[in-house]
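> 3D model of this:
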Amino acid sequence: MPKVAVDDIDLALLGALQADARAPIADLCKAARVSRGTVYARLAQLRDTGVIQSLTVSVDPYGVGLSLAAVMLLRASTEKFWQWSDFAAKFDEMPEVEFAADLAGEFDMIVVARFRDADHLRAFVENDLRRVSGIAGIRTFLVLNETPRRSWLLPHPKR
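Predicted coordinates:
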């Protein structure tokens, strides 16, 4: 995707929408200090260029029962050369995964995931991560405190 020029007006609109995705146009006009016509045009441009991918809800994970967060550092096996694309689709399919990334350094990948409790975490490691071909090692860290405390994940039905 080509790089899009985002200016101070766009940033003001994006900031206001991040705070409240349902903000009225009048509030967006105030935030960016521009007219309604400019707001409508800028929002259309931001959507058309893919800068705004969707308008979504930020959820307090604790409020929906996901009170246990974990950071997992993963190592890929050395049996072959693994590419990020070998793992990315699998992480996308795991509803517990809030964030996953390819790393350079001692570990190959990082996963941030949210769980109802320790049993849910154990089941995720045993039934999901350990079954992904190419993952040779998992180091798990439990999150004690975090800020900001928000998530785009919602709990899924118990297994």
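> Going by C-alpha atoms from here, please, whenever you check contacts or count neighbours.
Will do.
> can you give me the helices for the chain?
Using DSSP state H, the helices of the chain run over 8-19, 25-32, 36-48, 85-93, 118-127.
> OK, contacts around residue 52?
Contacts for residue 52 (Cα atoms under 8 Å, 6 or more residues apart in numbering) come out as residue 46.
> if we can go back for a sec, out of the helices of the chain, which gets nearest to residue 77?
Closest approach to residue 77 among those is made by helix 85-93 (12.1 Å; Cα to Cα).
> mind listing what's buried in that closest one?
In terms of neighbour count (16 or more other Cα atoms under 10 Å), helix 85-93 has its buried residues at 87, 91.
> The structure of the following sequence is requested for comparison with the preceding one:
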Amino acid sequence: MTDMLLSPTDIKILQILQRDASISNVQLAEKVGMSPSPCLRRVKQLEASGIIRQTVALLDRRKAGLGVMATIQVRLQRHTEEGAEDFAKAMNDLPQIMSCWAMTGRQDFLLVALARDIESFGDFVTHKLLSMPNVRDVQSSLVLKEYKNQTAIPVGHLAGG
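This next block holds a predicted model:
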């Protein structure tokens, strides 16, 4: 998919939808200078190609009662493919984990977690993460203030003509 080239109109559609996917097709068509039917066809093609993976609503974590955000570095005891896969699968089952990445360097995984408060975060780390069989140790850092947290990815480099 990295070799995919898109028209300038496709790029504009993607940029607009990443800012507001709830925009009507008529409004989207107006913004990109198309009539609604061809615009909808373009969006459907972008979905079929997989470049549009899904459409979601983004929630405000604080208004949802999740005041604590933290990054967590995890080191495993056994560095096997099976051990890493088992850990990653376990992370998918934990609602507190927003992101999970396998990493190079000192840590094996980097997690982003949410919790109601410091106490519930501490309980999560102590009773969930540290009790997992292959977890060697964890280091967490609390987010003090968000300066940038965006979901839109750059797409200008996909322009083909």
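> between the helices of structure 1, which gets nearest to residue 141 of structure 1?
Closest approach to residue 141 of structure 1 among these (Cα to Cα): helix 118-127, 11.2 Å.
> Determine how far that closest one lies from the middle of the whole chain.
20 Å (Cα atoms, centre = their mean, to the nearest Å).
> Residues in contact with stretch 19-35 of structure 1: which ones?
Taking Cα under 8 Å, 6+ apart as the rule, stretch 19-35 of structure 1 contacts 8-10, 12-13, 16-17, 36, 39, 55-57.
> out of those residues, who's nearest residue 89 of structure 1?
Of all those, residue 56 has the smallest distance to residue 89 of structure 1: 21.7 Å, by Cα to Cα.
> Structure 2: which residue goes with the closest one?
In structure 2, the residue matched to residue 56 of structure 1 (TM-score structural alignment) is residue 56.
> Count the neighbours of its match for me.
Residue 56 of structure 2 sits with 9 neighbouring residues when counted by other Cα atoms under 10 Å.
> Now it: closest residue in space that isn't a chain neighbour?
residue 21 (7.8 Å; Cα to Cα, 6 or more residues apart in numbering).
> That neighbour corresponds to which position in structure 1?
Under the alignment (TM-score structural alignment), residue 21 of structure 2 maps onto residue 21 of structure 1.
> Quick check: its match vs residue 95 of structure 1, distance?
23 Å (Cα to Cα, to the nearest Å).
> Out of the contacts of stretch 19-35 of structure 1, who's the most crowded?
When neighbours are counted by other Cα under 10 Å, residue 13 leads the contacts of stretch 19-35 of structure 1 with 24 neighbours.
> contacting residues for that residue?
Residue 13 of structure 1 neighbours (Cα under 8 Å, 6+ apart): 28, 31-32, 39, 43.
> Could you see which of those residues carry over to structure 2?
Here is what carries over to structure 2 from the contacts of residue 13 of structure 1, by both residues aligned by TM-score structural alignment, their matches' Cα atoms under 8 Å: 28, 32, 43.
> and the gap between the residue sitting furthest away from the middle of structure 1 and residue 25 of structure 1?
Largest separation from the mean C-alpha position in structure 1: residue 35, at 32.4 Å (Cα atoms, centre = their mean). Separation of residue 35 of structure 1 from residue 25 of structure 1 (Cα to Cα): 9 Å.
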